[in-house]
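1. coords please:
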Amino acid sequence: MRDVHSGGVALQSGRIDTVTINHYVALRASEHDEVTDQLAMATRHQWEDAANDRRLLRPHSLPIRWRRCTEPVAGPVAAAGVSDDGDASFAALDRLDHTAALALAEGGRRDLYRVYGGLPSGRLVIVGGPGAGKSSAAIMLLLDALRHREQAPDADRYRIPVPVMFNLAGWDPETIPVRDWLITELAADFRMFRGRKGRNRAAELFRAGRLAVFLDGLDEIPEPLRPRALQALSEQAAFRLVLLTRTRELAAAATQHVLVGAVALELLPLRPGDAAEYLLRPLREPASSAWQSVATALTGTADSPLSQALTTPLVVGLLRDVYPSTGQVDELLDTARFPEPDAIIDHLLDHAITAAYTPRLGQPLPRYAPGTAHRTLTLIAQHLRQNTERPSAQDGNRDISWWTIAAWIPGLLRTIISVLGAMVLSGLTFGLAGLAVSGFRTWPIAWLSSVFWYSLNLGLPSGLAIALAFNLTIARAGTPPPAGPSARLRRLVQVSAVVAFGIGLSVAIGIAIGGWSLSVSTFGLNFAIAFGITARTRGRASLRSLNFSRNLRSARRASSALLFSLMFGVGIGLFGTVAFLIQGAGDLTAALMFGLKGVLASVVIIAPPIWLTGAFTDVSAVESTESTGPVEAWRGDFRLWFVMGMLTGLASGINSWLSYQEPVYGIGDEQVSPLADCLAGGVAMGLASGVILSHTWMTTMTQIWFAARYRTPLRLIRFLDDSHKRHLLRTVGPIFQFRHAIFQDHLARSMPAAIKAQQRLPARHSGERTPPA
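-> All right, here's what the predicted structure looks like:
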């Protein structure tokens, strides 16, 4: 059956050598089928979770209605190929016909999928005002496309592309080709596309036409780049494309460039009857007099402030969240308090956090007071707004990526915080190791001396190395690497200057108290690892975790484990050899043997767990069918580097004992055996270095600073996860986002006094929220 179908494809392409073409197409289809099916499953999981976050999958949801946009935002309908003349860029999807011009006049959710699947140009733009439901409509369209793909016959399913959705905020169309950027985004969200093999796999899917792309947030990139983005998409997008943006911003950009061949559909405001039905559906019948008054006002007075306010899904959802079934919702009809729609919207936004953190019947008490939540979310929104003024910032202006939260504080301050934290961590780690191996017999003065010594010789260079590597790489995230010889030379000079400064300071500290070779080797190794991983992968794509997985017989898994353990071993051996010579412990031959044993110990100890978990292996298409959430990514990253640090320290300790046969670290007291000293000291050093190398380190230090400076929750990630569960935030893969850009912008505009204001926790009454005054 596949041979016959392949022959059809070959004949349609106009080729004559059908035997050769048949074999080629069948082979390519077979290679891609499994990958696209697994990606479809992963994408469905990702966006079903997002739809649940937005409460889009309830049995009763708000309708989606649209019409062809009348604003000058796109070219003529004929350019989309809806006429019968000319060739189509894309064939209609399974069981659909090419979209005719009349079908673009207006429609609903089902019609939207028919337009998406039937446009010969394959280019669709969905526009609307703030809060009109563009992203929600796109999510529902994406899920509809996946459902139709799943229901298609096996012989035809692989013709239907898998839709993937990304936000445009991190794209620079002037320097990064759109497909290269999309491949990077795929690698960031799905493990199967990481590494060189994964990126090649993603590129093959694009070439084979297996992917459709939904792009949100054209209005979120800098205004001068929007026309350039439309031009780049017009020239480079060889895939089905759905673009989401606000109408006004697209109209301004379209004065210079339009998305050639696109049809623009505008989402229509909600009808008063739709809003009234949605609000009354979950209530008892008959509803309270307050809710009946609101429903009557909506359906009877179209020009009232309330009717004009409740025209978007965002505002209707806010009203449902803020007011309980017994709340005095009819206060919104008071035109003296709410003379215009904006006053109602601001009122609902002001009380959204209080409503979310009000105790509810049958649920645990909130961990955070509404005032704490309001202050913390306002602080985050304001920091994201500051990042909007710096387009090169990794977070853009909408994504709360926890591994770059440290970028919200000045570089010098985060360097100081990292150094102080690393000194405390290293001192305590070695102090506890010394107490443990000595059976708590160590004299206090000797113990404090050891803690202080290691905090300076290990903690200071470690914290400095990580902070400097972070400072060098964070500005590059989301931006292209330097182009041209002069840019690369400047980058080399910057890195060299930072390395020279770090090593110089480490030498100075080490000479002052002794053990400067340890300081230099610690700084060099930690900086090299941190800078190498972050600069090469732009942060998000480097998030890894320890998860036992399949394909243990894979040669790639074994080679990755061997190469990664060798990398650690060579680093330890190289710096250890230099330190061995500096300390005058032996001649060159003895030093080289010390380094060689360090390499062997690393391979023996580190390689097996990496092989078992596949933590640093390009994941195959069948390994991961779910995107990792923020909390899972946070925990996985910490576990990985904690274990890696422990294993590396164990390898270093064994090597030290084999080389010296005497105490090396000097922890504990005189009764501690050389083996115990080397093992405990090596593991302590490895654990401290491993924790500091993790992505969670800089974020943890920033959390502590925020808690001390702004009285935010000390465990900020747990707070963000709690806000997500209360529908104030949403998640896209490992990233948090505000529930809606309007909500984020409202908080960002809050006066500084609002951050410090403490809101009174409303009293509970029959398990309901107290309505706002």
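
2. okay, CA-based contacts and neighbour counts for the rest of this
-> Noted.

3. which ones are touching Pro630?
-> Residues near Pro630 by CA atoms under 8 Å, 6 or more residues apart in numbering: 402, 731, 733-736.

4. taking these one by one, which sit in strands?
-> 731, 735-736 (DSSP state E).

5. follow-up on the earlier one: and the contacts of Pro630, which is closest to Arg28?
-> Gly733 (29.4 Å; CA to CA).

6. Pretty sure the closest one sits against Ala187.
-> No: between Gly733 and Ala187 there is no contact under CA atoms under 8 Å: 11.4 Å.

7. what's the nearest residue to Ala741 if we skip its chain neighbours?
-> Arg398 (7.4 Å; CA to CA, 6 or more residues apart in numbering).

8. Correct me if wrong: that neighbour contacts His740.
-> No: assessed by CA under 8 Å, Arg398 is found out of contact with His740, at 9.2 Å.

9. of those two, who's got more company?
-> Arg398 (23 against 19; other CA atoms under 10 Å).

10. need the contact list for that one.
-> Arg398 touches 169, 384, 737-738, 741, counting by CA under 8 Å, 6+ apart.

11. how about this one, so we can line them up?
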Amino acid sequence: MRTPSPITGVLVAVTVALVGNLATNTVQVTWKWWPLTIWTTVAFLVLVTLRIEYTRHRTATPRDGTEGASAAKQVLAGLVAGQWRTEAILRSLDDPDPIPVQWHLTDNRQAMDHAVNLTPASLRLKASSDDIPALVHKFRAMKRRRLVILGGPGAGKTTLAVQLVRELLDTRGAHPHEPVPVLLSVAGWDTGRFPHLHEWVAVRLSTDYPALRAPEFGPDAPRHLATSGQVLPVLDGLDELPSPAQAAVITALNRFLGRDDQLILTSRTSEFTHAIDRAGNVLTSAVVIQPRPLNRVAAAAYLRRCLPPHPGPVWEQILTGLRASTPAQGPVANLAELCTTPLGVWLVRTVYLNARTDPVNLLNADAFPDAATLRAHLFDQLVDTLIDTRPPSDDPAQLFRPRHRHDPARVRRWLSYLAYQMSHPHTDGSPRTRDLAWWHLARTTRTFTPLTRIALAALTTITVALTVSFTPALTFTLTFALTQLGKSAQLEDGPVSQFVSDFAFTFTSFLPTGLVVGLPVGLVVGLAARSWAREEPGFANLRLHSRLPQLISKLAVRLPLGLALGLALGLAAGLSASWLSSWTNGEFTDMLPIVLPITLPVGLAAWLTLGVLSWAEAPTPGELANSPLASWRADRAVNLLRIIAFGLAPGLTAMLAIGLAAGLTAMLEIGLPVGLPAGLTAGLTFGLAAGAHRAWIAYLVTTHRLARTGQLPRKLMPFLDDAHRLGLLRAVGPIYQFRHAELQDHLAATYAPTHVISGDLRERSP
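-> Modelled structure (predicted):
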């Protein structure tokens, strides 16, 4: 927004002074000395603020677009590298080495563009998941760096995408001008709302990496990075979109990608084929690769590397059977079929190798007659195994260990509920999803209903009414009791009975006032709650280190306007009170000397509070990538800061101002019962109704209701963080996903919906 010029500021100030003086003198002609003085002061403060802002903008030396974009790009590269370094540890991608999946050019040449539109060398592309540098070298050699990774369930598509991101970042030193690879879940891309890929990428960068919104990088650094080709989008999971949306993504990519735009896309093979058929075109200039089934010998060699040097006779029998060119029929054949995918190998390793479980069950032909039954068995044992093998730890270095110990049965129940909700169409009409966003929980379950909003409005009304009634009743009664302490012997019913009687009388006297105040507040909250379930999370940075000068500067600039606001409020309140006095009593009373000492500090406190909130929502370049838990904590901080700041700052200021205006001895008698309820009411109203980012409040209501029925734990986010540390979930920015889509499908299929009868859980069939 353009800063007003000094001439405009002078004209505004003079206009305010003249209009204010004229309005004041039309009320009472006997007021001759103060109107012009007060309004001139207001105008002067406004002028001073405008001048300070103008000077600050003129003298500021922000980075130009090139320098700011370069710095933002470096920060983004560091954040993405750190994010996937941590995630690789949690996913055990390098322990001991990646599973050696072999990749080759797709056999379905109709899924790929004309050979003339591709780099000739890429037509002979072969790669292995345990030799990512070679694949990255071939990717960089492409005329147009566009790659599609296809495969069936559990084939390792996402793992390969993560490996590419990490290798591209690790070797950026020799290629400093390359774009930064950023892995994004394509399921969040609404091509109707964001037809251009770069528009959506800019929004995701702003949400997932709040450091890019730091003022040091200039205005809208995420958009500049996305639209200037400084980001390589790695879009994971095209198959997770509905069929029409998959085709829309292919169409949007072909329509809006420029000649030099780079892209990596993953999808299941059948869904990608259907998407290009529906779109009527392939992805232009994209090389399409797919995996070969995992070789049994390679699978046996990988399991051998994960086992102790002397694993025992049963493991030797299993490994020998896997290495055989044609395994005999029975358990070893079923195990060999299971191990043709990285998912199967990971399940065997996790449940039997890492847990040191007796592998004799893998040879039980009666219990596991085929590979599907064996895989279901491994999924069933996965939760118990991971909880047993990863005991809790508070050591920050132990990323793969949870912070709390959980009951396996409850963990399965809670994760099954989430998987079931994600695998079925949501109550708001949105389709099934693989993305678990904590702020979507309120709108994808039957918890945040119109009845819930009515209950919130009623609860707010009652809370405000009790606050406005209880505080003055307690204060007045306590003050009276202290003054009568020496006369307690003369009280007929004794001091306690007298206190209770006085409190009840005072409370009931103030209750109508509390209801009158609470009803509109509750109505405002109830109306505002309609949007809570659709709001995105916010961000709050409350660390003072290296940011204190910014806070002081922001408050210093706001100080004159805050004083002007307090003066304006005082004049408005004084005029209104004087009018009311003249109308009711027929005699004019000058209320300004009474009102102004109160409104001046209250207005100043409210304006400065807005400055603190504005400062808190400005991130710094050092902010970490926005993990799900960090996103939740940040939005919680925004909401609590808003409620507490608006409740305490004006409330305590009003209490002190009223007390000082009436005398120090009247602080308890008048300041506390009048100022504190007013401030708390204002804080509750502004905290719940004003501003944006109330996702945490909707989450709080939702998890409370679901915890009552046993569907989810009351502390959901700490539990999800532990599930992530256990390896049951994976994180992509602020979004969780199940470690494997097949794990989500398995848990969803085993979930038995419940309903509540008289406070008890009753299971019923789906």
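
12. Please state their TM-score.
-> Once the chains are laid over each other, their TM-score by TM-score structural alignment, normalised by the length of the second structure reads 0.72; 636 aligned residues with a CA RMSD of 4.4 Å.

13. before we move on, back to that, now do the same for the residue nearest to Ala741 of the first structure: its match in the second structure.
-> Under the alignment (TM-score structural alignment), Arg398 of the first structure maps onto Arg434 of the second structure.

14. Per the alignment, His383 of the first structure pairs with which residue of the second structure?
-> By TM-score structural alignment, His383 of the first structure lines up with Gln421.

15. Quick check: that match touching Ala442?
-> No: in this structure Gln421 of the second structure lies outside contact range of Ala442 using CA under 8 Å: 11.6 Å.

16. Which of those two has more residues huddled nearby?
-> Taking other CA under 10 Å, Gln421 of the second structure and Ala442 do not tie; Ala442 has more neighbours (23 against 20).

17. Tell me which stretches of the second structure form strands.
-> Going by DSSP E, the second structure shows strands at 102-105, 126-128, 146-151, 180-185, 231-236, 263-268, 287-291, 729-732, 735-738, 754-757, 760-763.

18. between those strands, which gets nearest to Thr463 of the second structure?
-> The nearest among the strands of the second structure, by CA to CA, is strand 754-757 at 27.7 Å.

19. now for that closest one, which elements pack on it?
-> Judged by 3 or more CA pairs under 8 Å, 6 or more residues apart in numbering; DSSP states H and E, strand 754-757 of the second structure is in contact with strand 760-763.

20. which residues sit against the strand it packs on?
-> 709-710, 752-756.

21. and the equivalent of Leu197 of the second structure over in the first structure, what does it touch?
-> Superposed on the first structure with TM-score structural alignment, Leu197 of the second structure falls opposite Val178. Val178 of the first structure sits next to 171, 232-233, 236-237 when contact means CA under 8 Å, 6+ apart.

22. Can you select the buried ones from the residues you listed in ChimeraX?
-> Only the buried members of those enter the following ChimeraX selection, criterion being 16 or more other CA atoms under 10 Å:
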select :171,232,233,237
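
23. Among the contacts of Val178 of the first structure, which one sits closest to Arg207 of the first structure?
-> Ala237 (11.2 Å).

24. what's the spacing between the counterpart of the closest one in the second structure and Thr754 of the second structure?
-> Under the alignment by TM-score structural alignment, Ala237 of the first structure pairs with Leu257 in the second structure. Applying CA to CA, to the nearest Å, the value for Leu257 of the second structure to Thr754 of the second structure is 47 Å.

25. before we move on, what about Ala365 of the second structure?
-> Counting by CA to CA - Ala365 of the second structure and Thr754 of the second structure are separated by 35 Å.

26. Now Ile735 of the first structure: closest residue in space, sequence neighbours ignored.
-> Ser401 (5.0 Å).

27. what does Thr477 of the second structure give?
-> Phe503 (5.5 Å).

28. For that neighbour, the count of nearby residues, please.
-> Phe503 of the second structure has 20 nearby residues by other CA under 10 Å.

29. check contacts around it.
-> Counting by CA under 8 Å, 6+ apart, Phe503 of the second structure has contacts 473-474, 477.

30. can you tell me which residues contact the spatially closest residue to Gln711 of the second structure that is not a sequence neighbour?
-> Excluding its sequence neighbours, the residue lying closest to Gln711 of the second structure (CA to CA, 6+ apart) is Trp414, at 5.7 Å. Trp414 of the second structure is in contact with 711-713, counting by CA under 8 Å, 6+ apart.

31. Among those residues, which one is most surrounded by other residues?
-> Leu712 (23 neighbours).

32. Could you find the counterpart of it in the first structure?
-> So, by TM-score structural alignment, Leu712 of the second structure is matched to Thr712.

33. measure the closest residue to its match other than its chain neighbours to Ala406 of the first structure for me?
-> Spatial nearest neighbour of Thr712 of the first structure, chain neighbours left out: Thr376 (5.5 Å); criterion: CA to CA, 6+ apart. In this view, Thr376 of the first structure and Ala406 of the first structure are 15 Å apart by CA to CA.
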